[in-house]
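**Student:** Pasting the sequence and the predicted coordinates here, then a few questions.
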Amino acid sequence: MPTLSPTTNLYTHDFLLGGRLVYNQLAAGYRTGIEPVLLSAFIPAKRGDAVIEGGCGTGAGLMCLAHRVPGIRGFGLEQDQETTLLARENFSINNFQNLQCIHATIPHIPSFMMQDAASGKLRFDHAFANPPWHADSGTPSPNPRREAARRLLPGMLSEWIASLARLLKQQGTLTLILPTGLYPQACQLMEKNSLGRITLFPLWPKAGKQPKIILIQAYKYSAGMGRILPGLTLHQEDGKYSQEAKAVLQEGHSLLS
């Protein structure tokens, strides 16, 4: 079991994947939900792949992916300096030496990340993100860090998709988790940025209930047919997680067929 850092009133000590990973996060501000875990379970990475996450927070998504697919090389972009430092600490205490967190704000991605220094080619096999998606017209959060992590400003989704798409190799994937109301816009933006073969994966709150969030995945320079998968039902009628959801959220299973 990884070792916890000393407790302070600024941070909380939590766990991911049923206790398999230690996860320190800020006590106030943006708090990780199940979205990064579900997102990481849908990325078709394999050993040796280079993966980048936009807005990685304190590293939950990257760590869950690295736990499921040992041997990936993972990079996170995070705009908040303190959150960046916490992500680095989380990577260290969980012994993920192949994960890094870079202090950067999309769309201003450091130039060294665009290309591999040795080959000069694009670096990344996969990109993923849980971008801000709360409406610009909504009530702002009194916590500035939480507000920055949640608020979808005009043009922001376009910037995120374009910036991450530029980093991908041919046939590399971009995977997003978004509210269902944003998926038509996201699909249009993906196509605009040479991303095709779009897959939609609904996340049903309960059987028979409309999905509130959806996973969207597309391939760079691919003209293949899109598809809608059956998705995942998160909860049983009593409100407890379904067996399929528990396999992903607590045991680290993949959502890929």
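**Tutor:** Thanks, I have the structure now. Numbering: from 1, shown residues only.
**Student:** Every contact and neighbour count from this point should use C-alpha atoms.
**Tutor:** OK.
**Student:** can you confirm residue 43 is in a strand?
**Tutor:** No: read with DSSP: H, G, I helix; E, B strand; the rest coil, residue 43 is coil and lies in no strand.
**Student:** for the closest residue to residue 21 other than its chain neighbours, what are its contacts?
**Tutor:** Of all residues not flanking residue 21 in the chain, residue 15 sits nearest, at 5.5 Å (C-alpha to C-alpha, 6 or more residues apart in numbering). Residue 15 makes contact with 21, 22, 23, 24, according to C-alpha atoms under 8 Å, 6 or more residues apart in numbering.
**Student:** this is the other structure I want to compare:
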Amino acid sequence: MNNNIKLLENEAIDDLQLDNLYLIQKKSGFRFGVDAVLLSNFAKVKRSHRVVDLCSGTGIVPFLIYGKYKAKEIVGVEIQEDMVEMAGRSSRYNEVEEIIKFYQGDLKDIKFLNTLGKFDVLTVNPPYKLNNTGIINSEDKLAIARHEILCNLEDVIVASRKLLKDNGRMYMVHRPERLIDIFQLMRKHKIEPKRIQLVHPKVNKAPNIVLVEGQRDGGAYLKWEDPLYVHNEDGSYTKEINKIYGREL
């Protein structure tokens, strides 16, 4: 660890309990949740792969993917400058800055995307709420992370096609109510849906998370994974979730 990395006000270093990795994030405000953990577990990554994570936020998905799979290079792309700066400090703190790199940029900027090259695997936890209801502060960090203010679903999928190698794989976490939009836009931009998993808060509750894998220029075939349940009836985490978090073999 590089103990010379400075923390700003309202920041803490959190132990990811994975391969001795740590993440700098706010004590209050935007913090990673179960979505990021599920996405990194759902992705299929090899050591030889170049991986890019869009809408990277604090960089949690790149660090989880590195801890799980040891990909040779992982790039995080985030539009908010302070998030990129924080993620970069996490990379330096973990002394993996030559492997996990973060760039500030707009995924709608094709010239910027061209500078990144092509990737075997792309992950994304995009804003999932439509930006068409109520008054939303466009400067609010949480609003930017959750609402389609600075990019929408189609922007994400267009950028994904641009960044993926031929037959490269895209992994997305989103909300089940947007599933038709996801499939329609993926096929429109020639990323074929290949695998899907629904995540339920508990048994007998409707799913509130969906994980989708797509392949650039892939053939038409969709595999449904078994549903995943987050909590038991007593509120404790299920065996499957504890295994994903590394708490149970």
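**Tutor:** That came through, no problem. Model, not experiment: these values are computed from the prediction.
**Student:** which of the contacts of residue 15 of structure 1 has the most neighbours?
**Tutor:** residue 23 (25 neighbours; other C-alpha atoms under 10 Å).
**Student:** quick one, helices of structure 2?
**Tutor:** 34-42, 60-69, 81-93, 110-114, 141-146, 153-163, 179-188, 239-244 (DSSP state H).
**Student:** closest to residue 1 of structure 2 out of those helices?
**Tutor:** Closest approach to residue 1 of structure 2 among the helices of structure 2 (C-alpha to C-alpha): helix 81-93, 5.5 Å.
**Student:** Have a look at how far, on average, the closest one is from structure 1.
**Tutor:** Compared with structure 1 after the fit, helix 81-93 of structure 2 shows a mean deviation of 1.0 Å (mean C-alpha distance after the TM-score superposition for structure 1).
**Student:** follow-up on the earlier one: against residue 32 of structure 1, how distant is the residue nearest to residue 21 of structure 1?
**Tutor:** According to C-alpha to C-alpha, to the nearest Å, residue 15 of structure 1 and residue 32 of structure 1 sit 11 Å apart.
**Student:** ok so, going back, which of the contacts of residue 15 of structure 1 are conserved in structure 2?
**Tutor:** For the contacts of residue 15 of structure 1, the subset whose aligned partners also touch in structure 2 (both residues aligned by TM-score structural alignment, their matches' C-alpha atoms under 8 Å) is 21, 22, 23.
**Student:** out of the residues you listed, who's nearest residue 114 of structure 1?
**Tutor:** residue 23 (28.9 Å).
**Student:** what residue lies at the spatial centre of structure 1?
**Tutor:** residue 129 (3.8 Å; C-alpha atoms, centre = their mean).
**Student:** which residues does it contact?
**Tutor:** Contacts of residue 129 of structure 1 by C-alpha under 8 Å, 6+ apart are 39, 53, 54, 55, 56, 175, 176, 177.
**Student:** Counterpart of residue 82 of structure 1 over in structure 2?
**Tutor:** Aligned by TM-score structural alignment, residue 82 of structure 1 pairs with residue 82 of structure 2.
**Student:** for that match, what are its contacts?
**Tutor:** Taking C-alpha under 8 Å, 6+ apart, one finds nothing in contact with residue 82 of structure 2.
**Student:** and the helices of structure 2, which is most packed in?
**Tutor:** Counting by mean count of other C-alpha atoms under 10 Å, helix 60-69 has the highest mean neighbour count of the helices of structure 2, with a mean of 23.
**Student:** average offset between it and structure 1?
**Tutor:** Counting by mean C-alpha distance after the TM-score superposition for structure 1, helix 60-69 of structure 2 comes out at 0.5 Å.
**Student:** List the residues that contact the counterpart of residue 134 of structure 1 in structure 2.
**Tutor:** Aligning on TM-score structural alignment places residue 134 of structure 1 opposite residue 129 in structure 2. Shown in contact with residue 129 of structure 2 (C-alpha under 8 Å, 6+ apart): 146, 147, 148.
**Student:** Strands of structure 2, start to end?
**Tutor:** Using DSSP state E, the strands of structure 2 run over residues 11-15, 22-26, 50-54, 73-78, 100-104, 119-124, 164-174, 191-202, 209-216, 223-224, 228-231.
**Student:** hey, which of those is tucked in deepest?
**Tutor:** Ranked by mean neighbours (mean count of other C-alpha under 10 Å), those are led by strand 50-54, with a mean of 26.
**Student:** Report the mean deviation for that strand after fitting onto structure 1.
**Tutor:** With mean C-alpha distance after the TM-score superposition for structure 1, strand 50-54 of structure 2 averages 0.6 Å from its match.
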